[in-house]
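Asker: Structure for the following, please:
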Amino acid sequence: MDHLDAIKVFVCIADLGGFASAARAMRVSTAVASRHVAFLEQKLHTRLFHRNSRNLSLTDSGQLYLERVRGIVDELDSIEKMVNSANLEPAGELRIVAPVVFGFRALGPVIESYSKRFPKVRTDITLDDRGIDLVEDGFDVGIFAAHEISSRTLIARTLLAGRLIVCATPHYVDTYGAPSCREELSAHQCLVTPSEKTGVAGESAGMQQTAHVKQRNVVVANNIEMLHQLALLHLGVAIFPDYLVNDDIAQNRLVEIPGDFGLCGVEIKVGYASRKHLSAKIRTFVDHAAGHFGGRRENFDQ
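Answerer: This next block holds a predicted model:
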């Protein structure tokens, strides 16, 4: 039997002056209320109530016990109301982790509109491209590429979807030509992430990339924005998510190179550790972010 529940029942009986009335208030049977008091009396090795057919009164021990536990029960009720209120109205610190480029290109408007809606929430944002464990690293919410989500306990919702494309500047293509398939990439200057430089299946811009070709790696960088800037400087061919370079292509700063490169689609998700006891700040942020993007194809440059 739960000790705290028994104490709450005892206080209610003392306040209402009867087992039946207390049982109704606590939404338990009279028999259950009696068992709670019996549990306490056995634990304390003393009687708490004088009982007869007409009257119910506290013993001296019962009066002393009531004076001490009433404050505990009242304080616990106050704490529970405070926590419940915090969960109903988003408040407090919300720790968010996101990929670096996504943070720079897309997260700002989401944070700005969320902060206006929920001013009592203080956002703490970390931009990091390394593997993050939300629980171990102490984050409330994470934004990830779909293939990076390996934990079975992580609850995730799609923010946006797109595709990977091979691209270069018009100047590069005019000077060196354009590859038409993944085997031809080995003859070109390639701008790659560390996981791509071995030529095996790896990640590009935080997305899964399935080309298995030994590349001529002119530059290796662990930040996709760095590769983006180098591509704009005509340094080589790179693989980017379409939403990162749609505006560059529209302005003819880059051109998409069509071909059979075996590239996968792109999906960005927002995730949190568990549905159990989900706080209002996490729930509202996930809903807000999902609503902002709507799972659509997105151009960060617009």
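
Asker: Please count neighbours and contacts with C-alpha atoms only from this point.
Answerer: Fine.

Asker: could you pull out the strands for the protein?
Answerer: With DSSP state E, the ranges of strands along the chain come out as 49-51, 56-58, 92-98, 121-127, 141-145, 155-168, 189-192, 202-204, 207-209, 216-220, 237-241, 255-256, 265-272.

Asker: Make JSON lines from the ones you listed and add mean neighbour count and distance to Val11 to it.
Answerer: Listed next are those as JSON lines, based on neighbours: other Cα atoms under 10 Å; distance: least, Cα to Cα, whole Å:
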{"stretch": "strand 49-51", "mean neighbour count": "15", "distance to Val11": "12"}
{"stretch": "strand 56-58", "mean neighbour count": "16", "distance to Val11": "11"}
{"stretch": "strand 92-98", "mean neighbour count": "18", "distance to Val11": "34"}
{"stretch": "strand 121-127", "mean neighbour count": "16", "distance to Val11": "37"}
{"stretch": "strand 141-145", "mean neighbour count": "24", "distance to Val11": "41"}
{"stretch": "strand 155-168", "mean neighbour count": "21", "distance to Val11": "41"}
{"stretch": "strand 189-192", "mean neighbour count": "25", "distance to Val11": "69"}
{"stretch": "strand 202-204", "mean neighbour count": "20", "distance to Val11": "62"}
{"stretch": "strand 207-209", "mean neighbour count": "22", "distance to Val11": "59"}
{"stretch": "strand 216-220", "mean neighbour count": "17", "distance to Val11": "69"}
{"stretch": "strand 237-241", "mean neighbour count": "25", "distance to Val11": "63"}
{"stretch": "strand 255-256", "mean neighbour count": "20", "distance to Val11": "74"}
{"stretch": "strand 265-272", "mean neighbour count": "22", "distance to Val11": "40"}
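
Asker: for comparison, sequence B:
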Amino acid sequence: MDKLQAMQIFRSVVDEGGFAAAARALNMSPAGVTRYMSDLESDVGARLLQRTTRKMSLTEAGEAYLDRVRHILDDVEDARAVVQAHTQEVAGVLRIVTSPLLATHLLAPVVAGFRQLHPRVTFDVSVEVMGPRSTAVNDCDIKLLTAPTDFNANLIARPIITTVGVLCASPQYLQDRPPLLRPEDLKAHDCMAFRHPERRAGNIQLTNPDQDGVTVEINLQPSFQVNHLDTILRATLDGAGISSQPLNLVAQYLNDGRLVRVLSPWSSGQLTLYAALPSRKFLPTRTQAFVEYLTERTRNSVHSALARAAEQREAAERKGR
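Answerer: The predicted model follows:
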């Protein structure tokens, strides 16, 4: 027997004035209502209703039980309303875990805009080096991470955007430097690289989507290599040379002119930005709203950066004719 449903049926029988009326109100059969009432009385060990052919009335035990039942059912409705307020109202604390790079260049730039739309949302962000000991998804609302497009982990992960690695440099660096018309031209430039424990830092593979995905590998002697991506980006912005960066992270710098994409449309691989979630069901509205906002802002920024790169490429080609 579902005790909560039995309580609801008991209340309805009293409020509607009879079994048949309660059955109609609850869209149940009269036999079903009778069975629930019989089971409820057996469970509490007392008769709750006096039934005659002419009328129905509460027993003394029934009156005392009904009073408590009303309070219990009211509390249940209040609890449901509280939960629905958390899931339907864009308010509350949004707990996010992400890497230092994503926190600085992806998350931080969207906080102000999101809070202008939803001022009742506050952020609690944990910045961690992602690894096996990083915070579990169940301990936060959103975990932002990047992974290869064939990423397959035991996570509920919603893709935000699939992006490519792009070669970029600051306008200051590119002044009076040799032209960049083909991948081999990189050898005449200061190139920076991420030092990966399993790969030689000087090797870079580039793919050209305009040439049926043709791939070339260039062997470079990096002028600067480090095992920290944010350091390479900072050095690139300050004019130290050319580096490969995820397009979604540097789109804002490409759009405002602090960086210029070089050797477009060549790219250095694909990555997908994911929002890992603790559950598919009953997500707070603040979580849904932020994921949608981040997705829209990121995709708009990337599309603008791609359009700007195409314009710069066409201008360079016209200049070279």
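
Asker: just to revisit the earlier point, can you list the strands of the first structure in JSON lines and add distance to Lys81 of the first structure?
Answerer: JSON lines is the format used below for these (distance: least, Cα to Cα, whole Å):
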{"stretch": "strand 49-51", "distance to Lys81 of the first structure": "30"}
{"stretch": "strand 56-58", "distance to Lys81 of the first structure": "29"}
{"stretch": "strand 92-98", "distance to Lys81 of the first structure": "16"}
{"stretch": "strand 121-127", "distance to Lys81 of the first structure": "19"}
{"stretch": "strand 141-145", "distance to Lys81 of the first structure": "25"}
{"stretch": "strand 155-168", "distance to Lys81 of the first structure": "27"}
{"stretch": "strand 189-192", "distance to Lys81 of the first structure": "53"}
{"stretch": "strand 202-204", "distance to Lys81 of the first structure": "47"}
{"stretch": "strand 207-209", "distance to Lys81 of the first structure": "44"}
{"stretch": "strand 216-220", "distance to Lys81 of the first structure": "54"}
{"stretch": "strand 237-241", "distance to Lys81 of the first structure": "47"}
{"stretch": "strand 255-256", "distance to Lys81 of the first structure": "57"}
{"stretch": "strand 265-272", "distance to Lys81 of the first structure": "25"}
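
Asker: and of those strands, who's closest to Leu4 of the first structure?
Answerer: Smallest distance to Leu4 of the first structure across those (Cα to Cα): 18.3 Å, for strand 49-51.

Asker: Which stretch of the second structure lines up against the closest one?
Answerer: Aligned by TM-score structural alignment, strand 49-51 of the first structure corresponds to residues 49-51 of the second structure.

Asker: okay, now Glu41 of the second structure: neighbour count?
Answerer: If you count neighbours by other Cα atoms under 10 Å, Glu41 of the second structure ends up with 16.

Asker: same check, this time on Met37 of the second structure
Answerer: Neighbours of Met37 of the second structure under the rule other Cα under 10 Å: 21.

Asker: what lines up against it once you look at the first structure?
Answerer: Counting by TM-score structural alignment, Met37 of the second structure lines up with Val37 in the first structure.

Asker: Spell out for me which residue occupies the centre of the second structure.
Answerer: Ala275 (3.2 Å; Cα atoms, centre = their mean).

Asker: surely that residue meets Ala147?
Answerer: No. Taking contacts as Cα atoms under 8 Å, Ala275 of the second structure lies outside contact range of Ala147: 10.9 Å.

Asker: list the residues that contact both of these two?
Answerer: Counting by Cα atoms under 8 Å, 6 or more residues apart in numbering, Ala275 of the second structure and Ala147 have no shared contacts at all.

Asker: Nearest residue to the match of Met37 of the second structure in space, ignoring adjacent ones along the chain?
Answerer: Nearest non-adjacent residue to Val37 of the first structure, counting by Cα to Cα, 6 or more residues apart in numbering: Phe10, 6.1 Å away.

Asker: Tell me the residue in the second structure aligned with the one you found.
Answerer: Using TM-score structural alignment, Phe10 of the first structure pairs with Phe10 in the second structure.

Asker: Go ahead and confirm that match touches Asp39.
Answerer: No. The pair Phe10 of the second structure / Asp39 is not scored as a contact, 11.0 Å apart, by Cα under 8 Å.

Asker: Neighbour count: these two, which is higher?
Answerer: Phe10 (27 against 16).

Asker: Tell me where the stretch 151-300 of the second structure has helices.
Answerer: Listed in chain order, the helices of the stretch 151-300 of the second structure (DSSP state H, counting those that start in this stretch) span 171-174, 229-237, 247-255, 285-320.

Asker: Export the ones you listed as TSV, with columns for mean neighbour count and distance to Ile96 of the second structure.
Answerer: TSV is the format used below for the helices of the stretch 151-300 of the second structure (neighbours: other Cα under 10 Å; distance: least, Cα to Cα, whole Å):
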stretch	mean neighbour count	distance to Ile96 of the second structure
helix 171-174	17	34
helix 229-237	18	19
helix 247-255	23	18
helix 285-320	16	10
